[in-house]
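[1] no sequence on this one, just coordinates:
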């Protein structure tokens, strides 16, 4: 790579929402992140357009009982089955598959990797359906979560069906990389489940019983693994060497951890009108997110205060949530998370330069990685 660019720094403004104060590192000539943001948004739109037809076709193959839940979850139908023009998500993971294939194999490889991109999107949404049940989240993408509408059992079964669809899509793909791709995706699902298990187990432990190291390992498994797998699948479909595929996987994992760090910051201080989730939802359920654990283990007076607050169940007290958020910030959790996100992005850039040394070819992947850590929604 001929230039070093990392994620932007985001801090809380007077209203409490996140504000961007420019990137850590250098930028291209068109101003702070503007060109990269536009490129990333174009790649996300292209990915959505590429994967949605096959994604819809895959979901249409499900039994009616599973299909209606999946269509609701993706925002394509209302709960009563009438058509909707909802939000199916940003398509970050499919975009990474396609950008990785294009970076190493050009437009032909990108076209060949669409089915792999759909499979990754199905696995991502399988995990969302299950996570919402386990975390008892009531909103996603500005609408009630599937389990609140259809019940726990139906939401879990719909998630299981999406995972099966993903593996079937790859297994049936005549592309020579499909066998390696389905194995890698299946391994990723196991890692996702292990990460979620670690997350739920940590929630049952006291505020002083969780280490920062295990929280980082859990976040890599839950978030970094699938982003890494997405990039690796793109490399496989481009016919990349094993070394380059592993470098792409490492790039995605590091970028994924940066993504999770910023996501956890947004989970505490983000604007609910933009996030689609209630303010302080993670704090209300006493979630041991990365900023919280960093604050709890900081050894500061604010950490002691935070541990006391976190040891008491939430009782619908918004002022209490504000006190907890302030304690996390005073204990350094917010600053630590933002600095760690920049560090992980630096590592991601290094891994990307190993697989795709040409900055021009790597531009799409770089823009996507910066986009997910620059966001404030």
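    Sure, I can see it. Not measured: the values here are computed from a predicted model.
[2] Only C-alpha atoms from now on, for both contacts and neighbour counts.
    Fine.
[3] how close does residue 70 get to residue 85?
    Distance from residue 70 to residue 85, counting by Cα to Cα, to the nearest Å: 14 Å.
[4] more neighbours, those two?
    residue 70 (27 against 10; other Cα atoms under 10 Å).
[5] The more buried one contacts residue 60, correct?
    No. Counting by Cα atoms under 8 Å, residue 70 sits too far from residue 60 to count as a contact (9.4 Å).
[6] Residue 369 touches residue 255, doesn't it?
    Yes. Judged on Cα under 8 Å, residue 369 makes contact with residue 255 at a distance of 6.0 Å.
[7] Overlap in contacts, these two.
    Taking Cα atoms under 8 Å, 6 or more residues apart in numbering as the contact rule, residue 369 and residue 255 both touch residue 345.
[8] ranges for the strands of the stretch 1-150 of the chain?
    5-12, 18-25, 139-140, 143-144 (DSSP state E, counting those that start in this stretch).
[9] Columns distance to residue 300 and mean neighbour count on top of these, output as a markdown table?
    Formatted as a markdown table, the strands of the stretch 1-150 of the chain follow (distance: least, Cα to Cα, whole Å; neighbours: other Cα atoms under 10 Å):
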| stretch | distance to residue 300 | mean neighbour count |
| --- | --- | --- |
| strand 5-12 | 21 | 21 |
| strand 18-25 | 24 | 16 |
| strand 139-140 | 34 | 18 |
| strand 143-144 | 38 | 16 |
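[10] so can I have TSV of these showing distance to residue 264?
    Below are these laid out as TSV (distance: least, Cα to Cα, whole Å):
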stretch	distance to residue 264
strand 5-12	12
strand 18-25	12
strand 139-140	15
strand 143-144	20
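[11] right, and the ones you listed - which one's nearest residue 357?
    Closest of the strands of the stretch 1-150 of the chain to residue 357 is strand 5-12, at 14.5 Å (criterion: Cα to Cα).
[12] dropping in the other structure now:
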């Protein structure tokens, strides 16, 4: 898989980045330095660097959603900044909980600055996100954000709980994925629409687009967590299998009713860390169980649902094209 971000997505960074930096500048200096490192603006010595951060899909989605209801993108700027701050709050905490030592080809914040600093930096971003959005004086938008945070936390809680279980069902795994990723993508699109003064039906369609796009994104992420290239993803090969993560392809294999799925379940139950040979064996079992194909097909279905919402919304032609291109990027990306 390979893809480049649509130009309309990258263009939104010119609006979002100055506003995001202005928000982060409000943080206390020690927190500001840690957050700026996490966002790719500073190196570990506090010196400015040009290496970028993440893909910034969520803020781009918020701005495009406002344009989809024929508002100016600037109307959704507080929402765009807020969802990006929440997203990075979740990444800081996820890295601590998952024990990940590298993100975007650099040491994670907890590894470099310590676990307490990473947790506090995440907390600072969450409160800052709510503060930024409250200034827009749109209670519905603020409510949307706080509800999505609760769903995100619930999804992450389920993910942690799954680590101690071998009886995870496919339905609850997809529900977890919706909480972890779908909820904030749904919020990004809906908040953009709300700040753009969308009618209720249009706001719902935007939320449907974002939520389905988020689920497609998470399923592709789960595939990359097993089969992605470390040079591209910045994560170790077979990363999710090393920690026996119950991602969608793994649980789909468990639910496949195949001998390969049962053998995978047995390997997941072993008390000792898997060997390199066992890791490759696990990946092979998932593929031969049909779970890899099932996960890719499911991602395609969610993307198709997102496009259906988009078609019903009938945004301006150039915005329709940009959002349709975004669904293709989500399916074809390699990082």
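    Alright, I've got the coordinates. Values in this document were obtained by computation on a predicted structure and should not be read as measured data.
[13] What would you report as the TM-score here?
    After superposition, the two chains reach a TM-score (TM-score structural alignment, normalised by the length of structure 2) of 0.96; 335 aligned residues with a Cα RMSD of 1.5 Å.
[14] and residue 369 and residue 255 of structure 1? which has more neighbours close in?
    The neighbour count for residue 369 of structure 1 versus residue 255, taken as other Cα under 10 Å, is higher for residue 255 (33 against 28).
[15] Now check structure 2 for the residue matching that one.
    Aligning on TM-score structural alignment places residue 255 of structure 1 opposite residue 213 in structure 2.
[16] One more: residue 237 of structure 1?
    Using TM-score structural alignment, residue 237 of structure 1 lines up with residue 195 in structure 2.
[17] which residues touch the closest residue to its match other than its chain neighbours?
    Leaving aside its sequence neighbours, residue 195 of structure 2 sits nearest to residue 76 (Cα to Cα, 6 or more residues apart in numbering; 5.3 Å). Counting by Cα under 8 Å, 6+ apart, residue 76 of structure 2 touches 62, 63, 66, 191, 192, 193, 195, 196.
[18] for residue 156 of structure 1, same thing?
    Residues near residue 156 of structure 1 by Cα under 8 Å, 6+ apart: 129, 130, 133.
[19] same check, this time on residue 327 of structure 1
    Contact partners of residue 327 of structure 1, counting by Cα under 8 Å, 6+ apart, are 302, 303, 305, 306.
[20] What is the aligned counterpart of the second one in structure 2?
    Residue pairing (TM-score structural alignment): residue 303 of structure 1 is matched to residue 261 of structure 2.
[21] Look at residue 109 of structure 1 and say how many residues are nearby.
    Residue 109 of structure 1 has 22 nearby residues by other Cα under 10 Å.
[22] Then residue 261 of structure 1?
    Residue 261 of structure 1 has 27 nearby residues by other Cα under 10 Å.
[23] Please apply the same query to residue 116 of structure 2.
    The tally of other residues near residue 116 of structure 2 (other Cα under 10 Å) stands at 12.
[24] Aligned to it, what sits in structure 1?
    Per TM-score structural alignment, residue 116 of structure 2 is aligned with residue 153.
[25] who wins for neighbours among the contacts of residue 327 of structure 1?
    Within those, neighbour counts (other Cα under 10 Å) peak at residue 303, which reaches 26 neighbours.
[26] my guess is that one meets residue 297, correct?
    Yes. Taking Cα under 8 Å as the definition, residue 303 of structure 1 is a contact partner of residue 297 at 6.9 Å.
[27] between the contacts of residue 76 of structure 2, which is nearest residue 290 of structure 2?
    For these, the nearest to residue 290 of structure 2 is residue 62 (35.6 Å; Cα to Cα).
[28] mind listing what's buried in stretch 78-85 of structure 1?
    78, 79 (16 or more other Cα atoms under 10 Å).
[29] Stretch 320-328 of structure 2 now?
    Quick answer for stretch 320-328 of structure 2 (16+ other Cα under 10 Å): 320, 322, 323, 324, 325, 326, 327, 328.
[30] outside of that stretch, which residues touch it?
    Contacting residues not belonging to stretch 320-328 of structure 2 are listed as 5-6, 8-9, 64, 68, 213, 303, 306-307, 310-311, 314 [Cα under 8 Å, 6+ apart].
[31] Restricted to helices, list these.
    The helices, defined by DSSP state H, take in 8, 9, 64, 68, 213, 303, 306, 307, 310, 311 from these.
[32] give the contact list for the counterpart of the second one in structure 1.
    Structural alignment (TM-score structural alignment) places residue 9 of structure 2 against residue 44 in structure 1. Contact analysis of residue 44 of structure 1 by Cα under 8 Å, 6+ apart lists 90, 91, 92, 95.
[33] now those: which count as buried?
    Of these, these count as buried by 16+ other Cα under 10 Å: 91, 92, 95.
[34] surely the first one meets residue 49?
    No. Here residue 91 of structure 1 does not reach residue 49: they are 9.7 Å apart, not a contact under Cα under 8 Å.
[35] on that earlier part again, what is the neighbour count of the match of residue 237 of structure 1?
    28.
[36] residue furthest from the geometric center of structure 2?
    When distances are taken from the C-alpha mean of structure 2, residue 259 lies farthest, 32.4 Å away, according to Cα atoms, centre = their mean.
[37] circling back: would you quantify the distance from the match of residue 9 of structure 2 to residue 350 of structure 1?
    Noted for residue 44 of structure 1: a distance of 23 Å to residue 350 of structure 1, by Cα to Cα.
[38] And residue 94 of structure 1, by the same measure?
    22 Å.
[39] more neighbours, these two?
    residue 94 (32 against 18).
[40] Thanks a lot, see you next time.
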